[in-house]
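S.K.: I'll drop the sequence and a predicted model, then ask my questions.
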Amino acid sequence: MSLTRVHNLSISLDGFATGEPQSLEAPFGHAGERLHGWMFGTRFWDAGGSAGVDDAFAQRHSQGIGAEIMGSHKFGPPGWHDDPEWRGWWGPNPPFHTPTYVLTHRPRPPLEMAGGTTFHFLDATPAEALAVAREAAGGQDVRIGGGATIVRDFVAAGLVDLMHLVQVPIVLGRGVRIWDGLEALEDGYDIEAVSAPSGVTHLTFTRRATA
């Protein structure tokens, strides 16, 4: 059985994965790019970046992935459903290179992009979406790409096998939190923490095998 994975999801010290309000000009709201500075210095992001701890974790994002599931707020800013020309944030060649499933209550026809990415728009529960994505992944793993609400929904449904969060030493105070409704999450996962020279802490949650 393929695994369901979350990678490189950056959160603040108070648990927010994005600020507010999200807009076309500010995809992460008042957080700006402060949650992702650690990644911008890696070879994963730029060939001239570092090859340290941050890069080693970041590189796992793309290994063995056959499909992605994301929420509608990752695909576009508020109002994108009303723009028939909106094709995502990433230009003509998005970085996914797999079938990518956007969960939305307003589906539209599939959108085929360059580089092997095709966006499919589903109105489905987490379990239903995962079943579709697993079939498309052809035995490879499925990545839950975010944002925080989608990750939280999949974790709450017991569908996430491995989750990599990056705790960034900033306090946002408002936005969308990852932890709400996930009390006692630690009971079902083995958790490891690795501190990096950049100041971030990499938290890895691996679901415990059930007897």
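M.R.: Looks like it arrived, so ask away. Numbering: from 1, shown residues only.

S.K.: from now on I want contacts and neighbour counts done on CA atoms only, so please keep to that.
M.R.: Noted.

S.K.: which stretches of this protein form strands?
M.R.: 4-11, 16-18, 65-71, 99-103, 111-112, 118-122, 141-146, 162-167, 176-177, 189-195, 201-207 (DSSP state E).

S.K.: the inter-axis angle of the fourth one versus strand 118-122?
M.R.: Translated: strand 99-103. 30 degrees (axes from the mean of the first three to the mean of the last three Cα atoms, to 10 degrees).

S.K.: export the strands of the chain to a markdown table and append columns for distance to residue 53 and mean neighbour count.
M.R.: Converted to a markdown table, the strands of the chain look like this (distance: least, Cα to Cα, whole Å; neighbours: other Cα atoms under 10 Å):
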| stretch | distance to residue 53 | mean neighbour count |
| --- | --- | --- |
| strand 4-11 | 13 | 23 |
| strand 16-18 | 21 | 27 |
| strand 65-71 | 21 | 25 |
| strand 99-103 | 28 | 24 |
| strand 111-112 | 35 | 14 |
| strand 118-122 | 32 | 21 |
| strand 141-146 | 21 | 25 |
| strand 162-167 | 12 | 23 |
| strand 176-177 | 25 | 20 |
| strand 189-195 | 8 | 14 |
| strand 201-207 | 9 | 20 |
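
S.K.: check it against this one:
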Amino acid sequence: MSKLRVNAFTLSLDGYGAGPDQTLESPLGVGGEGLHKWMIGTRTFREMVIGKDGGTKGIDDSFAVRSFENVGAWILGRNMFGPVRGEWPDESWKGWWGDNPPYHVPVFVLTHHKRAPILMEGGTTFYFVTGGIHSALEQAKAAAKDKDVRVGGGVATIRQYLKESLIDEMHLAVSPILLGSGEHLFAGLDMPKLGYRCTSQVATAYATHVMIGRA
């Protein structure tokens, strides 16, 4: 059965999934890049995201590998797609990832402003959904067929799906750094009342990997 998943989503020790003040030069906000030290050195990240050989194996890489398995579609928030706000000024911005994004499946981007789909290299097509989270999920599940749908972020998008108890399982990588401000994942969310519990955890030098599922 198809699941709605969050995978390899990194949080700071104080619960922030991105730093403040996202810009073109700081796509993860101020200090946000430091969250992802656990992933950027892995073989999976180097091969799938930056197209280079090498990288580490081990626990961190195994979680990175699992994050891409059996994914038939993605859902992203507008801020995950790019720094452009409001109406699309033109068609020039096509994401952070260049001509061949690492998704290779349909990606549904939540937005309030209509835009035509963007066909990219490698099988990625960005679709822009103005009908809200339920519409995006319905379209993503149809595109994924029997495979899972992965919510890539950002924080606000994951929070919307958690509030509706729509996420089936979630892998968080808790990085040993403090951000102090930014976008907080759990503020105002009563996770046990929403039906979630921690199912497993394992620590490495760069992150504590926490699995959250339904209670």
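M.R.: Nice, I can see it. Fair warning: this is a prediction, and the values are worked out from it, not measured in the lab.

S.K.: now compute the TM-score of the two chains, please.
M.R.: Here the superposed chains carry a TM-score of 0.93, computed using TM-score structural alignment, normalised by the length of the first structure; 207 aligned residues with a Cα RMSD of 1.5 Å.

S.K.: hmm, back to that, to residue 77 of the first structure, which of the strands of the first structure lies closest?
M.R.: Smallest distance to residue 77 of the first structure across the strands of the first structure (Cα to Cα): 11.2 Å, for strand 65-71.

S.K.: residues in contact with that closest one: which ones?
M.R.: Strand 65-71 of the first structure is contacted from outside by 96, 98-104, 129-130, 133-134, 136-147, 149-150, using Cα atoms under 8 Å, 6 or more residues apart in numbering.

S.K.: before we move on, what about stretch 104-120 of the first structure?
M.R.: 71-72, 81, 87, 92-102, 121-124.

S.K.: how does it look with 7 Å?
M.R.: The set of residues external to stretch 104-120 of the first structure that reach it, using Cα atoms under 7 Å, 6 or more residues apart in numbering, is 71-72, 92-94, 96-102, 121-123.

S.K.: please say which position in the first structure residue 130 of the second structure maps to.
M.R.: Alignment note (TM-score structural alignment): residue 130 of the second structure maps to residue 123 of the first structure.

S.K.: so which residue is smack in the middle of the first structure?
M.R.: Centre of the first structure computed as the mean C-alpha position; nearest residue by Cα atoms, centre = their mean is residue 145, 2.6 Å away.

S.K.: where's that one relative to residue 2 of the first structure, distance?
M.R.: Note on residue 145 of the first structure: its distance to residue 2 of the first structure, by Cα to Cα, to the nearest Å, is 16 Å.

S.K.: follow-up on the earlier one: residue contacts, the aligned residue in the second structure for the residue nearest to the centre of the first structure?
M.R.: Applying TM-score structural alignment, one finds that residue 145 of the first structure aligns to residue 152 in the second structure. Each residue near residue 152 of the second structure by Cα under 7 Å, 6+ apart is listed here: 6, 74, 75, 76.

S.K.: can you add distance to residue 59 of the second structure and give those residues back as TSV?
M.R.: What follows is these, written out as TSV (distance: Cα to Cα, whole Å):
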residue	distance to residue 59 of the second structure
6	18
74	24
75	26
76	26
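
S.K.: show me what the longest helix anywhere in the first structure is packed against.
M.R.: Looking across the first structure with DSSP state H, the single longest helix is helix 126-137. Counting contacts by 3 or more Cα pairs under 7 Å, 6 or more residues apart in numbering; DSSP states H and E, helix 126-137 of the first structure is packed against strand 65-71.

S.K.: mean shift between the longest helix of the first structure and the second structure?
M.R.: Once fitted to the second structure, helix 126-137 of the first structure is off its aligned match by 1.0 Å on average (mean Cα distance after the TM-score superposition for the first structure).
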